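> Here's a sequence, model it:
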Amino acid sequence: MDHMIFEVGTALLLIAIVSVLAGKLKLSIIPFLIILGMLVGPHAPTIGIFDFTFIESQEIIGFLGRIGVLFLLFYLGLEFSVSKLIQSGRNIVFGGSVYVIMNFTIGFAYGLIANFPIYETLIIAGMLSVSSTAIVAKTLVELRRTGNSETELILGMILFDDIFLAVFLSVMSGLLLGGATSVGGVLLSVAISIGYMLLFFVIARKGPPVLNKLLNIASHEIFIIVVFSALFFIAGFSEKLHVAEAIGALLFGLALSETEHSKRIEHLVIPFRDFFGAVFFFSFGLGIDPLTLGNAAWVALGAVVLTIAANVISGMIAGRKAGLSHKASLNIGLTVMARGEFSIIVANLGIAAGLLPKLKPFSALYVLVLAIIGPLLAKESRLIYNGLNLIFKWSEPKERLKNNERATEDVKG
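Sure thing, here's the model as predicted:
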């Protein structure tokens, strides 16, 4: 206990070093932090005064990680707005539906084929269905594609995917954490979860005038105390109702997203989201023994292959239905392919419910691979398009088009 602060400080220093390295390489910090956590922990050596096992501090690091999840989901709720859903076009609804249904169906079928029990299969299907909002946004900015024709549809599909995540977590937390043993009990738990979520949707639409008055606080110090206190209370209260604390944080963010204070809250939350979010990914890796990863390697790699195929196909369908070119449609599938924080949150729900331990190494490998190759595939989308174009003949090569134009001009001449 005497070395608790030093151990936590050592962990945070390692997180900072790895984050700087990831920034220098212009890559997502998520896989770096998970790998860092895997490399240290109970199996790591003690070198002088530096104890990299983090045995004494693992509980507090894990708690800080849970705070990171709350801030991640709270911020997502602030970014989302019920009015955005109402105003979104048919293309976004169609594209999002195709994306979620295809990925979920493939994930569910794969879980059954891999002989996972039904609850584990549902968790796997959920993991395969949710993209990483953080990595997708970072990819669009880094590749300077924010002005591309397909970007609006990408963001709309991500928004739709986030809504699916909220519903999925609500339903699964009712099934897994509600402790229901009968069909009626399960239905009641699910109904409570969905009803609780709908309550916040109503508050988001009807409550802003009241919330605006309550949050009309001039002092930044008092303002942040009020908002964060409410955040942790609602997250804890959600757990009492057997709704995941993460979804409680998301719903609270959703309720505040329509207020005139939403931008002010976002500005205050971002540093906490980034700091505690980094601890979350590190703590997730900290609980994984690298020697156990081989038990889930082939299953995870199979899920990766299926995810790549499902994302490319659903992206092509969504893009073409919206009238986009084949190239822009391919960009959609490659960009939303990355998996990260939300897949881990879904996996953690199953782990917290006492499902098969294999879920942890499976989710770690699955997220690691897609968090790395997802942005890389998006970056090389032009090369991938040219390769696929040779097979599917979506468009003629530029040289052939030029020759055809010249031939046409000769005929006219």
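> From here on, just use CA atoms for contacts and neighbour counts.
Will do.
> by contact count, what packs against the longest helix seen in the chain?
Using DSSP state H to define each element, the chain has its longest helix at helix 151-177. For helix 151-177, the elements it packs on are helix 90-113, helix 118-129, helix 183-206, helix 245-257, helix 326-335, helix 341-352, judged by 3 or more Cα pairs under 8 Å, 6 or more residues apart in numbering; DSSP states H and E.
> Show the contacting residues for Thr46.
Counting by Cα atoms under 8 Å, 6 or more residues apart in numbering, Thr46 touches 52-53.
> Look at Thr53 and give its secondary structure.
Under the three-state scheme (DSSP: H, G, I helix; E, B strand; the rest coil), Thr53 adopts coil.
> contacting residues around it?
Here Thr53 is in contact with 40-46 (Cα under 8 Å, 6+ apart).
> Here is a second sequence; please produce its structure as well for comparison:
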Amino acid sequence: MAHLPHLVTDLGILLTAAGITTLIFKRLKQPLVLGYIIAGLLVGPHFAFFPTIHEIENIRIWAEIGVIFLLFSLGLEFSFKKLVKVGGASSVMALVEIVTMLLLGYTAGQLLGWSTMDSVFLGGILCISSTTIIVRAFNELGVKPQRFASLVFGVLIVEDLVAILLLVLLSTLAVSQQFAGTEMLAAVLKLGFFLAVWFLAGIFLIPTFLKRAGRLMNDETLLVVAIALCLLMVMLASQAGFSPALGAFIMGSILAETTKAEKIEHLITPVKDLFGAIFFVSVGILIDPGMMVTYAGPIALLSAITVLGKVVSITGGGLLAGQGLKTSVQAGMSVTQIGEFSFIIATLGLTLYVTSEFLYPIAVAVSAITTFTTPYMIRLSEPLYKMLEAVLPDQWKERLNRYSTGAHTINTTSDWKLVLRSYTTNMVVYAVVIIAIVMLADRYLNPFIIENGIEGFWADVGTTGATLVMIAPFLWALALHHPQKEAHSRIWANSKYRSVVLVLEFARAGVAVLVVGFLLNQFFSTLAAIIGGVVIIALLALFSERIQNFYRRIEDSFLSNLNDRQISDDHNIAPWGAHLTSFLITPSSAIIGGTLEELQIRERFGVNIAVIERGERTIMPPTRYERIYPYDKIYVFGTDEHIEPFRQYVVDEGAVGAVAAGKEDVRLQKLVISSSSVLSNKTIKESGIREMTNGLVVGIERAGTKIMNPDSNLTFAEGDILWIVGSPSRIKHLEETAVKPALDKHFAEQS
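Okay, here's the model as predicted:
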């Protein structure tokens, strides 16, 4: 009989146990992650009643592959554009929670008498919630369309990025064994630099490659190419001194910006599920039940700290961000668990031999307890809100409502803000690109030239010349490009600010000279580098038009790749609880065939259908004669209380989703009516908003009063805050038109 390698038998035992527990936990309607952990516990070395894994080290290798695919999948769901669109509220909530839990975890570890390193890693373990558990819980409970869910998803996006940063910082701390501020700052800057380089290069190259090779790719080849790209970035990250998981996450986030993202995510799901199961089972294998009994007290304490700390910190962050009591409490009660990133951080401590062996099983036990309680916490969020509302003094509730409304007040973005933001972005992006090209030339191009028979001075000249050609368009953009031309021109037109503009222009040129000097100083003396930098910037100005045309082609290609997949799943939420969500109309829906006038949706449910997407068409806003057809996607504006009955009436279970990418970007935007606005004292019908923006006025705030779905004959007054569903670019144009008289008056007074 042929000998069967232990690797095959171990994998068979592992997957058999995982399959059985999966079926049991699916039947019990419990999170599958808990089933995997229990499966690992049963086939691990501490449980003798079942077949036992022989070579745990092999399983650890499989588990590391599982971590890579888990992080790759998270990256596909992450997307840097999503991070930009997260908004201030989710960012504030996430940062308040992370800082609070880091402090609570470290303090708890110190009070328990643990080492400094154990306490630091404990803080990192407790501060990251589980994206997997929350998404599954939201799907099972049907709360994804509700207002608080979009905030929670934003919090999770920020947490994922912070978790990646924590992996780098904790690795640095583990190696240095001390809190060296300089080393930590260097690690953060190094991470930021490589993230920027990889993202910029990836967006420029990978979508272009996928487009050109698209005709040759079926499902099989696309899957192979996606995994190859993932592992390639894993190798690059390892070469740069980062964890393999970071490389997988970055490649996932790059592919998330391509038109193939959904297809890749669909194809990679079975691979991720397989290796993810292996990872979570390996987590259970490493658990020592005796140690968990020994540390039952700390496990109970840390579970309570996790649940209470996250509820209080997220709720407090939500109130601080002006999200209102109900939304803040619901969000706080949804993120009360730790999960996959916590296991990865705990595994990092064990791998680097800087944490005690008891920390890992404690982290797993806390995760299991908090995961089990998650669905119940979400269900209890609304009763808790009602209880708090009943016991809070009226004065406190009034202040909270007033603060919530005030936190959403918007002002027109000033020209100075636009110009300074563009200057800063340009300097950072182009400096990163130029420095990366210079470093690659120094490390690879110069040795290549020397190996091919050119040495000494001429090798340096050749390397410098080739590098200058490569960086010329980016150097021109750094020194001379004005992305906000209109705002820049308006500022320059005011003679008071011309001296400031000149200082900024000279500063940009100075930075460009320093960058060129950095390049030349790699091969020549400092004085020669500075003189050469000034000469090169002058030549760039002389040949500006040719370089500009070349740069435009590069920029257009990059922006085309970046914007191929428009992600518009952010919800710009109105302060009184109304928000925008979307429904896919199934063939069995009760509203198919009816016109909006016949269905009387606004009168019956208190919601407004603001947009209809039908194939390649976007009907915005629809007229009362528009009919609803199968597979239409309708965008609905209303409160959770109104949307939920409408959802139950309109769609089959599971057909509801968050606002997704459409043929034309659709958002909920705000506009403030000033005393000099052209909209002031006009009715909605007279204002022409519907015609100018293809939009619909769905709400008005007036002196603390909230008017939902206002009548078309209502007259705008000074101080009104309008909520409009429509195209952001059109609404932005309307905003600029509405405030132009006030700006003209302001500049006239200043001149």
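> Distance from the strand or helix carrying Tyr376 of structure 2 to the middle of the chain?
According to DSSP states H and E, Tyr376 of structure 2 maps onto helix 359-391. Computed by Cα atoms, centre = their mean, to the nearest Å, the chain-centroid distance of helix 359-391 of structure 2 equals 24 Å.
> likewise stretch 18-36 of structure 2?
Counting by Cα atoms, centre = their mean, stretch 18-36 of structure 2 comes out at 30 Å from the chain centroid.
> in structure 1, what residues pair with it?
Mapped onto structure 1 using TM-score structural alignment, stretch 18-36 of structure 2 spans residues 15-33.
> Name the residues of the matching stretch that are buried.
15-16, 18-19, 22, 27-33 (16 or more other Cα atoms under 10 Å).
> Using CSV, please lay out these together with secondary structure and distance to Ile106 of structure 1.
Formatted as CSV, these follow (DSSP: H, G, I helix; E, B strand; the rest coil; distance: Cα to Cα, whole Å):
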residue, secondary structure, distance to Ile106 of structure 1
Ile15, helix, 35
Ala16, helix, 37
Val18, helix, 35
Ser19, helix, 34
Ala22, helix, 32
Leu27, coil, 28
Ser28, coil, 26
Ile29, helix, 28
Ile30, helix, 25
Pro31, helix, 24
Phe32, helix, 28
Leu33, helix, 29
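> that older thread, list the ones among the contacts of Thr53 of structure 1 that fall in strands.
Thr46 (DSSP state E).
> ok, of the contacts of Thr53 of structure 1, which come out buried?
For those, buried by 16+ other Cα under 10 Å: 40-43.
> And for the match of stretch 18-36 of structure 2, what's in contact with it?
By Cα under 8 Å, 6+ apart, stretch 15-33 of structure 1 touches 36, 135, 138, 278-279, 281-282, 285, 340-341, 367-368, 371-372.
> in structure 2, which residue is closest to the centre?
Leu83 (3.1 Å; Cα atoms, centre = their mean).
> Residue in structure 1 paired with that residue?
Aligned partner of Leu83 of structure 2 by TM-score structural alignment: Leu85.
> which stretch of helix or strand covers that match?
Counting by DSSP H and E, Leu85 of structure 1 is part of helix 82-87.
> Tell me who's in contact with the aligned partner of Phe71 of structure 1 in structure 2.
Counting by TM-score structural alignment, Phe71 of structure 1 lines up with Phe69 in structure 2. Counting by Cα under 8 Å, 6+ apart, Phe69 of structure 2 touches 248, 271-272, 275-276.
> For the residues you listed, which single residue is the most surrounded?
Highest neighbour count within the contacts of Phe69 of structure 2, by other Cα atoms under 10 Å: Ala248, with 29 neighbours.
> quick one: that one and Gly66 of structure 2, what's the gap?
Look at Ala248 of structure 2 and Gly66 of structure 2: by Cα to Cα, to the nearest Å, they are 11 Å apart.
> Same question for Leu161 of structure 2.
Counting by Cα to Cα, the gap from Leu161 of structure 2 to Gly66 of structure 2 is 19 Å.
> who has more neighbours, those two?
Per other Cα under 10 Å, whichever of Leu161 of structure 2 and Gly66 has more neighbours is Gly66, with 24 against 15.
> So His579 of structure 2: helix, strand or coil?
Per three-state DSSP, His579 of structure 2 ends up strand.
> What lines up with it in structure 1?
Aligned by TM-score structural alignment, His579 of structure 2 pairs with nothing in structure 1.
> Would you quantify the distance from His579 of structure 2 to Thr315 of structure 2?
In terms of Cα to Cα, His579 of structure 2 sits 19 Å off from Thr315 of structure 2.
> For those two, indicate the residue with more neighbours.
A direct count of neighbours by other Cα under 10 Å for His579 of structure 2 and Thr315 places Thr315 higher, at 26 against 23.
> in terms of contact, does that one touch Ser334 like I think?
No: with contact defined as Cα atoms under 8 Å, Thr315 of structure 2 does not reach Ser334; the gap is 10.3 Å.
> quick revisit: filter the buried ones among the contacts of Thr53 of structure 1 down to just the ones in helices.
Among those, no member falls in helices (DSSP H).
> ok, of those, which one's closest to Ile308 of structure 1?
Within the buried ones among the contacts of Thr53 of structure 1, proximity to Ile308 of structure 1 (Cα to Cα) peaks at Val40, which comes in at 30.5 Å.
> Name the nearest residue to the closest one, ignoring sequence neighbours.
Phe52 (5.6 Å; Cα to Cα, 6 or more residues apart in numbering).
> Tell me the counterpart of Trp458 of structure 2 in structure 1.
Under the alignment (TM-score structural alignment), Trp458 of structure 2 maps onto nothing in structure 1.
> ok, back up a step: closest one to Val304 of structure 1 out of the buried residues of stretch 15-33 of structure 1, please.
Of all the buried residues of stretch 15-33 of structure 1, Pro31 has the smallest distance to Val304 of structure 1: 15.0 Å, by Cα to Cα.
> Distance check, the closest one against Ile15 of structure 1.
Distance from Pro31 of structure 1 to Ile15 of structure 1, by Cα to Cα: 12 Å.
> residue ranges for the helices of the stretch 201-350 of structure 1, please.
208-214, 220-240, 245-257, 262-286, 297-321, 326-335, 341-352 (DSSP state H, counting those that start in this stretch).
> Of those helices, give the one that comes closest to Thr105 of structure 1.
helix 297-321 (9.8 Å).
> counting contacts, what elements does that closest one pack onto?
helix 90-113, helix 326-335, helix 359-379.
> ok, average deviation of that helix from structure 2?
Compared with structure 2 after fitting, helix 297-321 of structure 1 has a mean deviation of 2.1 Å; criterion: mean Cα distance after the TM-score superposition for structure 1.
> With that, I have no additional questions.
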